[in-house]
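Asks: missing the sequence, but the structure's below:
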């Protein structure tokens, strides 16, 4: 009996992943968009920010990975809201499956997509000149930290999906909330160059601490502090938004 929810979750996660075969456009947000951001930030801002695209890439690639990860979590909410709007959840509810497997399945599938996007950005970054200064263990730790953070933040996306009336509203919420959070951070510039009040916000911004942790794991530098704070933020997102999402899910379906 205890394995039934896990099997249900795995089945529904596979359902989401298999859809890519029939609709490759589902990978646009995890493939084309990351590549676009990487190329634009490197070659448009690189010379002005660091003197050369190569120098800026070394600093900015971890931030680009984190920014893309944060925005991509909204795809979980958009997908769930779309399924609800199309009546998919009504059909699933009539089946003998775990009640919350659709939520866990969607999150699990999107975390796998996130892993693909991280690997894509890191691989392309290395082609463009980024060099990993640490070892395989540190790289795997960076992947793990990013995916844990993505999984936790996805619960905010789930909550928005349960409250929003249409997928477009989930997307709008993501842009309005995540755009200032990712830009007002240390992902793309040193926070010390910002006005004092904005620097104070950027220093505690989850985007900044996660970027610093990934930067340390890939290029060397402080890791323990930023990684711990990243996990604290992730735990906070999970503790706050997971119960609220489950409650909203019960009311919605």
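Replies: Perfect, thanks for sending it. All figures in this text were calculated on a predicted structure; none of them were measured in a lab.
Asks: can we go C-alpha only for contacts and neighbour counts from here?
Replies: OK.
Asks: list the contacts of the host helix or strand of residue 216.
Replies: Using DSSP states H and E, residue 216 falls within helix 206-219. Defining contact as C-alpha atoms under 8 Å, 6 or more residues apart in numbering, one finds that helix 206-219 is touched by 58-59, 62-63, 66-67, 131-135, 138-139, 141-142, 146, 181-182, 185-187, 202-203, 221-227, 229-230, 233.
Asks: try it again with 6 Å
Replies: By C-alpha atoms under 6 Å, 6 or more residues apart in numbering, the residues outside helix 206-219 that reach it are 62-63, 132-134, 138, 142, 182, 185-187, 222-223, 226-227, 230.
Asks: repeat for stretch 184-191
Replies: By C-alpha under 6 Å, 6+ apart, the list of residues contacting stretch 184-191 reads 60, 63, 199, 202, 208, 211.
Asks: which of the contacts of helix 206-219 are buried? Put it as a PyMOL command.
Replies: This is how PyMOL selects the buried members of these, with burial counted by 16 or more other C-alpha atoms under 10 Å:
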select buried, resi 62+63+132+138+142+182+185+186+187+223+226+227+230
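Asks: out of the contacts of helix 206-219, which is nearest to residue 104?
Replies: The closest of these to residue 104 turns out to be residue 230 (C-alpha to C-alpha; 21.9 Å).
Asks: SS state for residue 177?
Replies: At residue 177 the chain is in helix, as set by DSSP: H, G, I helix; E, B strand; the rest coil.
Asks: what's the local residue count around residue 93?
Replies: For residue 93, the neighbour count with other C-alpha atoms under 10 Å is 14.
Asks: likewise residue 195?
Replies: Counted with other C-alpha under 10 Å, residue 195 comes out at 9.
Asks: now the one 10 residues further on
Replies: Applying other C-alpha under 10 Å, we find 20 other residues in the vicinity of residue 205.
Asks: about what we covered before: what's the farthest-apart pair in the contacts of stretch 184-191?
Replies: 60 and 199 (17.7 Å).
Asks: second one coming, line it up with the first:
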């Protein structure tokens, strides 16, 4: 049996056929950190396009919360729905956006469960771009939820004494805080075994933080022992800072505390989330 060696003169013809099959264009430059993060952020938006039911939490929930708390509890708490709306809308805005942050961890956990996570990790891009892109996509969801709450509030009679600038600054402050808080839910999403577990842990943390706060009622109406928790609750600090901006009476101390707290939360939880992401198998 005779084995015929490949002749060197056959190599150029072989290379030409491979180039013709693959295309003669230049290889595109590798995506940098910004481009890859924006690409994954765009992916989050495309998921909403193909599964529009994902927008239910940022459209219907804000409407239901605003109408329900205004017309069911407003008269009992403030004497009239209109007076309560002026107090509660900044709180409802805060509660709605903070609640939506849990979906960051839910999304990453779903990707892990479906096997998409491993495919993305094998791509030659900045390793953290998947997480940063997910946060960028969720930031747009926070903006949409804020628009829904404010639109419904204006339609039923809310008027912000702080004007448009106060409302925009309040929403911006909410986005900064919620972006930092989303790193915590990324950790939960990377550690939990199932999306249901992510949802359970998130609800267990967010329910007491949002409802035992100044979101729906002034702390002065609560028992003294409960006021101590309410006063140091991060959601209370965020709510009071947003309420001050929207009411035209911004409190520099509350705003500074929220910004510092956001920076600390990001500095603590972002490295942990990135480490878990890189070590995830």
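Replies: Nice, I can see it. Because the structure is a prediction, the values reported are computed rather than measured.
Asks: circling back to that earlier point, show me the contacts of helix 206-219 of the first structure that map onto helices.
Replies: Of those, the ones assigned to helices by DSSP state H are 62-63, 138, 142, 182, 226-227, 230.
Asks: so which of the contacts of stretch 184-191 of the first structure is the most crowded?
Replies: Among those, the one with the most neighbours (other C-alpha under 10 Å) is residue 211, at 30 neighbours.
Asks: work out for me the element the residue most central in space within the first structure sits within.
Replies: Centrality entry for the first structure: nearest residue to the mean C-alpha point is residue 69, 2.8 Å, by C-alpha atoms, centre = their mean. Secondary structure from DSSP H and E places residue 69 of the first structure in helix 53-72.
Asks: that helix maps to which residues in the second structure?
Replies: Using TM-score structural alignment, helix 53-72 of the first structure lines up with residues 81-100 of the second structure.
Asks: and residue 273 of the second structure, what's its match in the first structure?
Replies: By TM-score structural alignment, residue 273 of the second structure lines up with residue 245.
Asks: close enough to count as contact, that match and residue 159?
Replies: Yes - taking C-alpha atoms under 6 Å as the definition, residue 245 of the first structure is a contact partner of residue 159 at 4.4 Å.
Asks: picking up where we left off before, okay, now the match of residue 273 of the second structure: neighbour count?
Replies: Counted by other C-alpha under 10 Å, the residues lying close to residue 245 of the first structure total 21.
Asks: next, the mean deviation of the helix or strand where it lies compared to the second structure.
Replies: Taking DSSP H and E as the criterion, residue 245 of the first structure maps to helix 224-252. Comparison of helix 224-252 of the first structure with the second structure after fitting gives an average deviation of 1.4 Å (mean C-alpha distance after the TM-score superposition for the first structure).
Asks: so which elements touch whichever helix or strand comes after the helix holding residue 69 of the first structure?
Replies: As assigned by DSSP H and E, the chain's next helix or strand after helix 53-72 of the first structure is helix 74-85. The elements that helix 74-85 of the first structure packs onto, with contact taken as 3 or more C-alpha pairs under 6 Å, 6 or more residues apart in numbering; DSSP states H and E, are helix 136-163, helix 167-183.
Asks: the inter-axis angle of the last one versus helix 53-72?
Replies: For helix 167-183 of the first structure against helix 53-72, the angle by axes from the mean of the first three to the mean of the last three C-alpha atoms, to 10 degrees is 140 degrees.
Asks: got the buried residues for helix 167-183 of the first structure?
Replies: For helix 167-183 of the first structure, by 16+ other C-alpha under 10 Å, it's 167, 169-171, 173-174, 178, 181-183.
Asks: dump these into CSV; add distance to residue 75 of the first structure as well.
Replies: What follows is the buried residues of helix 167-183 of the first structure, written out as CSV (distance: C-alpha to C-alpha, whole Å):
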residue, distance to residue 75 of the first structure
167, 9
169, 12
170, 9
171, 8
173, 12
174, 9
178, 13
181, 18
182, 17
183, 20
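Asks: sorry, back to before: what's the offset of the match of helix 53-72 of the first structure from the middle of its chain?
Replies: 18 Å (C-alpha atoms, centre = their mean, to the nearest Å).
Asks: average offset between that stretch and the first structure?
Replies: Per aligned residue, stretch 81-100 of the second structure averages 0.9 Å (mean C-alpha distance after the TM-score superposition for the first structure).
Asks: can you tell me how far the equivalent of residue 217 of the first structure over in the second structure is from residue 166 of the second structure?
Replies: Alignment note: residue 217 of the first structure maps to residue 245 in the second structure; criterion TM-score structural alignment. According to C-alpha to C-alpha, to the nearest Å, residue 245 of the second structure stands 5 Å off from residue 166 of the second structure.
Asks: for residue 207 of the second structure, same thing?
Replies: Taken as C-alpha to C-alpha, the span from residue 207 of the second structure to residue 166 of the second structure is 27 Å.
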